[in-house]
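In: can you look at this prediction? I've put the sequence above it.
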Amino acid sequence: ERTDDSTIWKNPELPLAVRIADLIDKMTLEEKISQLTADSPAIERFGIEPYKLGGECLHGICNSGRATQFPMPIGMASSFDRKLLQKVADAVSDEARAKSNSPAWGPEPRMPLLFYTPVINIVRDPRWGRAQETYGEDPYLSGELGSAYVKGLQGDHPKYLKVAACAKHLAVQSGPENLRTSFDAVVSKKDLFETYLPAFEALVKVNVATVMATYNRVNGEHCCGSKFLLKEFLRGRLGFKGQVVSDGGALASVHGGHKVTANALETAALCLRTGCDHEIGRNAYPLVGEAIEKGMLDEADVDLALSRILKVRFQVGEFDSPELNPYTEIKENVIQCSKHIKLARKTACKSMVLLKNNGILPLREKDQPILVTGPTAGDLQVLLGNFYRGVSGDLRTIVEGIVANSPEGVTITYQPGCFLTHDNLFDSHWTAGIAKWSEVVVVVLGYSPLMEGEQGECIGSVAGGDKAGIDIPECQMKFLREMKAEGKPIVAVVTCGSPIALQEVHELADAVLLAWYPGEQGGMAVGEILFGKESPSGKLPVTFPKSLDQVPHFEDYTLTGRTYRYMNDEPMYPFGFGLSYTSFEYTAPGISRKRVVAGRSLKVKVSVTNTGQQTSDEVVQLYLKKHDSALVVPNYSLKDFVKITLAPGKTKKLSFTITPEMMSLIDMEGDSIHEPGMFSVYVGGSLPDARSAALGAAKPVELKFELI
């Protein structure tokens, strides 16, 4: 047995690679193998304590006591705000560090400092229950917002990570949930490199510490043992040097549901050799020693995987004196502090999307009495969302938030009115009577995270976490029709975590506000928006179809007919759409050149004016469209966006750079090419299609240039 007769690996002044190599050299094979699985044991002779691999913090810390809970990521994506998401992640990682530093969370292992966040999979189908964990359907938006979240989590120290982030799930995962341990996603190279993989490249560029490989197969290869995904793409093409972890229990599916290997021993050899360094679970890697004995692996394979695992542990400061790491100074008083609660409230406001408004919003003092009703108005579940939800000591339901923000003298009543998924057991007319007496009826309806999400929590899903359909349950729609029949203005507040069918809601309601699953302060945000204290500014990060008839088969992973980039049917609500309490005008467009040589950039300028009566944010979006291409190209492609704030009557001049990368197209082999021809540039507040205009979006400016 080798002894710890050197201080090399303990010396913080030495290069990280030298320290890692020295520690590995001193470890026995048995000790090395013990560190390849989750919840690794102590190595007492080195003073190495037990190691808890990872936690969850998609929108706040989970399973670790009280913590600030922000909107689900699909909601935060509606903000189109990089800086905001980085601030949220900074707050979340502060709370994680505070818990890790606190003696209350001992003895070892303490709070993990590696978190399985963010989720950057693409929402290609509205039925996918886990869509709420993502940043939507666009690869560029997902990469930008995911990168911002990684920066906030990991911090900006030159040596230490505040916490280690994890890009997941590599690579093509978006349902069906109940088939994930046996399903093979068949995907073209074009769709891989144009849609499913770019966000992973974006996160690798900002030095995400870890990547998680997922349960399913892609083109026949299990993601945890995929030569293409792990070796050729991640390690080769992207040059990723960090740690790869398996999804929880995923290695059991390699020889189980997928039958890629015959048994756990073969799984251990395949996955470790291919580059999956750390197993979450203990289904295969405890057999690594046996695989070495039988010649299926070498000790060098273990050393390589362990070097990547230890890199993260060194980077979070596990083996260094606490006084060297500034993050060890973060105290418990940051946990759910007033600053973080205020940020949760602000983020919820920025996440909400106004889909319709005939003038009823914002509510005025004369718009009373107000009836607040509907099955999710007082539901705590819709605040927290699905997937390892966290808990909070300050949860504000939607009815609470509306009451709290109402002016003194305004009468508000509350009746649930109907159940979420089934008819009322007693035919009561009380709610209808109160609606008749009221001047405005606010109906809060939609979905609950018990109806959509990851498998384990979805006790209300008949499809293993996914939605069998996208219609709002008929019992709710029947209730909404009853409220409409009373003849009073209807404000519909919709809760959900993915696109649902809202065509009839749109027809019945005078205003429609999409609240998503808005976090602990979500109710307060709804109240602020309804009473005009905040102007809604969210934009849809996903397309809302009119019905499931517009959506291809769930198991079909081709992009044809999916997302705004390849959907040809008219949607209910387009990607990028969202109304405001003010109005904006886009004018004075300019372009630096109308002909550009491949490989060169050009500049686009535009002015944006607030032509309404209220200060508000606007998400200025830039899209490109290639005309007359010999390739199959997107209808439009989002290439840049910026969030601005404008007071009434004020104008802001903006400049965008269109780079050669933005002008590139992806061919059927997955290669990036520059095709000569005409491009249109659109700058506006929504997708530049006819449906956005019909719904009330500002007219975008259009410019053209030729690539030669």
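Out: Sure, I can see it.
In: going by C-alpha atoms from here, please, whenever you check contacts or count neighbours.
Out: OK.
In: output the contacting helices and strands for the biggest helix by length in the chain.
Out: For the chain, the longest helix by residue count, based on DSSP state H, is helix 82-101. If you count contacts as 3 or more Cα pairs under 8 Å, 6 or more residues apart in numbering; DSSP states H and E, helix 82-101 packs onto helix 139-154, helix 338-351.
In: return the set of buried residues in the helix or strand just after the last one.
Out: What that stands for is helix 338-351. Using DSSP states H and E, the next helix or strand after helix 338-351 towards the C-terminus is strand 353-357. For strand 353-357, burial by neighbour count (16 or more other Cα atoms under 10 Å) applies to Val353, Leu354, Leu355, Lys356, Asn357.
In: tell me which other helices or strands strand 353-357 touches.
Out: Right, strand 353-357 is packed against strand 511-514 by 3+ Cα pairs under 8 Å, 6+ apart.
In: give me the contacts around the strand it packs on.
Out: Strand 511-514 is contacted from outside by 352-361, 490-495, 505-506, using Cα atoms under 8 Å, 6 or more residues apart in numbering.
In: how about stretch 116-124?
Out: Contacts of stretch 116-124 with the rest of the structure, by Cα under 8 Å, 6+ apart, involve 54-58, 131, 133-139, 142-143, 146, 149-150, 165-174, 195-196, 199-200, 212, 542, 557, 559, 562-563.
In: in addition, the following structure is provided for comparison:
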Amino acid sequence: MKRYLIFCLVLIQLLFVSMLTAAQTGKCQEKCLPIYKNGLYSFEERVKDVLSRMTLEEKVSQMATTAIAIPRLEIPQYEWSNECLHGLARAGKTTVFPQSIGLGATFDPDLVYRMADAISSEARVYYEQAQEKGNWGKYTGLTFFSPNVNLYRDPRWGRGQETYGEDPYLTSRLGVAFVKGLQGNDKKYMKTIACAKHFAVHSGPEGKRRYFNASATTKDMYETYLPAFKALVQEGKVGSVMGAHNRINGIPCNGNRELLVDILRKDWGFKGYVTSDCNSLSLFVTDHKVCKNKEQAAALAANSGLNLNCGWIYKASLVKAVQNGLVKESTVDSLLSTLLMARFKLGLFDNPKKVIYRKIDRNIVNSKTHQDIAYEAALKSMVLLENKNGLLPLKKDINYLYVTGPNANNPDALIGNYFGASDRLTTFFEGIAQKVPVGTTLQYRQGVMLNMVASNNWTVKEAAESDVVIACMGLTNMLEGESMDAIASNEKGDVLNLSLPEAQLNFLRDLKENVDKHQKKLVVVLTGGCPIILTEIRELADALIYAWYPGEAGGKALGDILFGNESPSGRVPITFVKSLEDLPPFENYNMEGRTYKYMKKVPLYPFGYGLSYTTFEYTGLNMPSTIKAGEALIVSVKVKNTGMTDADEVVQLYISDDVASVQNPIRRLAAFTRVSLKSGEEKNVVLTVQPDMMSVITDCNQRMIESGEFTISVGGGQPVFQTQSYVNGRVNVEGSKKLEL
């Protein structure tokens, strides 16, 4: 027994010595690594070290979209350009969420955060799998050109579908949520890197974007065009910003030092990298004509603070620009340091086992959890615009339902632009078929093409024999969007007439005439990213739903809304006008007469509008009568579901400065929240108005909170257009306070 104990003690000692030796050897190996490969050093030290080992040519090779491999330093190729606007795009199987404008209609930052978190998880899995295959090519990186937080200032802009709508505050809340969900919350590593684009003052015309000069006053810049970018930088800590193609007041955005350095870095404290929009630098020579050659273009961009060239100008000409004295090599070092820091923060130079985001379960891609988020988003995005005589929800005892229209069974109507590939796409017809009561006759014919009349059409006569016709009409990415994608558009993707194609309008007119003859009903479901003029369609439809581009679960969500399994709760994030005559010229970037904040014409459907299957009552508004300038305003209100259906309400608070010393918005959205209420339930809702929402931009281009009286309105939409109850109150602000722009 004694010998056995001695043997055990010796064995334990040997094992301990062996483990200690191994640990010391591993530690020695790590210490012997070059600093840039050594995890014992800070990212800043590692960036400085690897930069010192590069030649000028190697440095510049890392500042283009495709950063080529540097074998002697064991630096692999990296692709900076990727997209994930509403799901991982241009990759393998993924979850497709609603397009951004539909996310705007949800008024739900928490939902957007959860969606972005799901997207970044799928992106990480895809990145790991691509690496294993040796795929370092296009769209494999973890740096994304999303979100688009440009203001949807004019409804004719075809790319407005990529934005969260026309309101800077709503855009900032959803944009910050998206960035935080995408980039993760680890203290050391970033999950992915988001990009605030297109900086700045960029919203059409699409066909002129490569040479257009947007003229904007300082007041409009800081009141309208810049707030969302500032929020993403300061609150969201966004990792990158993309410069726009266009000029602002004569200066190309990607060569604008005031924009990229003075405002972005000095004023706002931005720490990430700035990328050009793709091929923007060549436009300095060919379109903007501010440079004589590509060397000058490279120098202008580099000296203006542009870190990354999405394109070829840096690769072709930056080395020569340095050699010719147009750019200092120290400037190149500074620009590249920021790019290298991004790659280190993504964990691309570290042991995968030490990077938390490289351990994500690969089964998460389009998992049930992510599918549920896609369904929730689709459901919350759809807006009920009309419901005459309570036609919807459809009765369960309906005998004959007829589905028609070019988008009824069209997957393109679900995805918009910058989309991914899902094996779970459910069209509207399929979603209706899943929910239709057993024993109900269900028939489908397309009836009409997107923009062409059908030469042989039985649908109009046949549909009128049913009890209810559901016509799924509208636009797809063929007709609106980025110019190279909108292949059926004669307007480079813009929708200059804000109308459905004439073929669809004529089909709806004929359909309505025959439906009325037989005393039947017509439900119109519209897809699209722009607020088309609905004056006539509103009259034709007994019920009208705007579904935007609702993603893979769009059909399922529509089916549940039509049959009353869920109540619609979306709110339009952009004004629907009555006529083109209500809009200023498309190319005029002055905000006078634009968006709900400045438009004096009565809209058809105002920003924030949307119907429900129930009604809500607002009472008990409570807030202080006086606050000091610079204090937040705390407002509470009681909201009650007074109908028979459980539903969500979007509680919106608008503020009006009654005594502003300068021209100011008529009203502005200053706070909002979603609240779920069962039939008969009442909740106390608390909203906070931040001090900057009570500020103005003065004639001296300063942001000030002025003393005086403000009107506060709380309800389910803007107060002057309310169909349900709302409450008003007033608060007096004492004193004044200057804020940063």
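Out: Alright, I've got the coordinates. Remember, it's a predicted structure, so these values are computed and weren't measured experimentally.
In: returning to what we had before: pick the most deeply packed of the helices and strands packed on helix 82-101 of the first structure.
Out: Mean neighbour count (mean count of other Cα atoms under 10 Å) peaks for helix 139-154 among those, with a mean of 25.
In: quick one: buried residues of whichever helix or strand comes after that helix?
Out: Toward the C-terminal end, the helix or strand that comes next after helix 139-154 of the first structure (DSSP H and E) is strand 166-170. By 16+ other Cα under 10 Å, the buried positions in strand 166-170 of the first structure come out as Cys166, Ala167, Lys168, His169, Leu170.
In: then stretch 644-660 of the second structure?
Out: 645-657, 660.
In: correct me if wrong: Gln455 of the first structure contacts Gly464.
Out: Yes. Counting by Cα atoms under 8 Å, Gln455 of the first structure touches Gly464, with 5.1 Å between them.
In: which of the two has more neighbours?
Out: Counted by other Cα atoms under 10 Å, Gln455 of the first structure and Gly464 do not tie: Gly464 has more neighbours, with 23 against 19.
In: which one in the second structure is aligned with that one?
Out: When the second structure is aligned by TM-score structural alignment, Gly464 of the first structure is paired with Lys492.
In: could you check how far its match is from Ala116 of the second structure?
Out: Separation of Lys492 of the second structure from Ala116 of the second structure (Cα to Cα, to the nearest Å) stands at 30 Å.
In: mind checking the SS state of the match of Gly464 of the first structure?
Out: coil (DSSP: H, G, I helix; E, B strand; the rest coil).
In: map Leu540 of the second structure across to the first structure for me.
Out: Here Leu540 of the second structure is matched to Leu508 in the first structure, going by TM-score structural alignment.
In: equivalent analysis for Thr426 of the second structure, please.
Out: When the first structure is aligned by TM-score structural alignment, the residue opposite Thr426 of the second structure is Arg396.
In: hmm, Val88 of the first structure is touching Gly152, no?
Out: Yes. Counting by Cα under 8 Å, Val88 of the first structure does reach Gly152; the two are 7.3 Å apart.
In: Asn101 of the first structure: neighbouring residues, count only.
Out: 20.
In: quick one: residues contacting the aligned residue in the second structure for it.
Out: Aligning on TM-score structural alignment places Asn101 of the first structure opposite Glu128 in the second structure. By Cα under 8 Å, 6+ apart, the contact set of Glu128 of the second structure is Arg358.
In: next one: Glu128 of the second structure relative to Lys328 of the second structure, how far apart?
Out: According to Cα to Cα, Glu128 of the second structure and Lys328 of the second structure sit 37 Å apart.
In: same deal with Ile705 of the second structure?
Out: Distance, Ile705 of the second structure to Lys328 of the second structure, using Cα to Cα: 43 Å.
In: between these two, which one's more packed in?
Out: Neighbours were counted for Ile705 of the second structure and for Lys328 using other Cα under 10 Å; Ile705 has more, 25 against 15.
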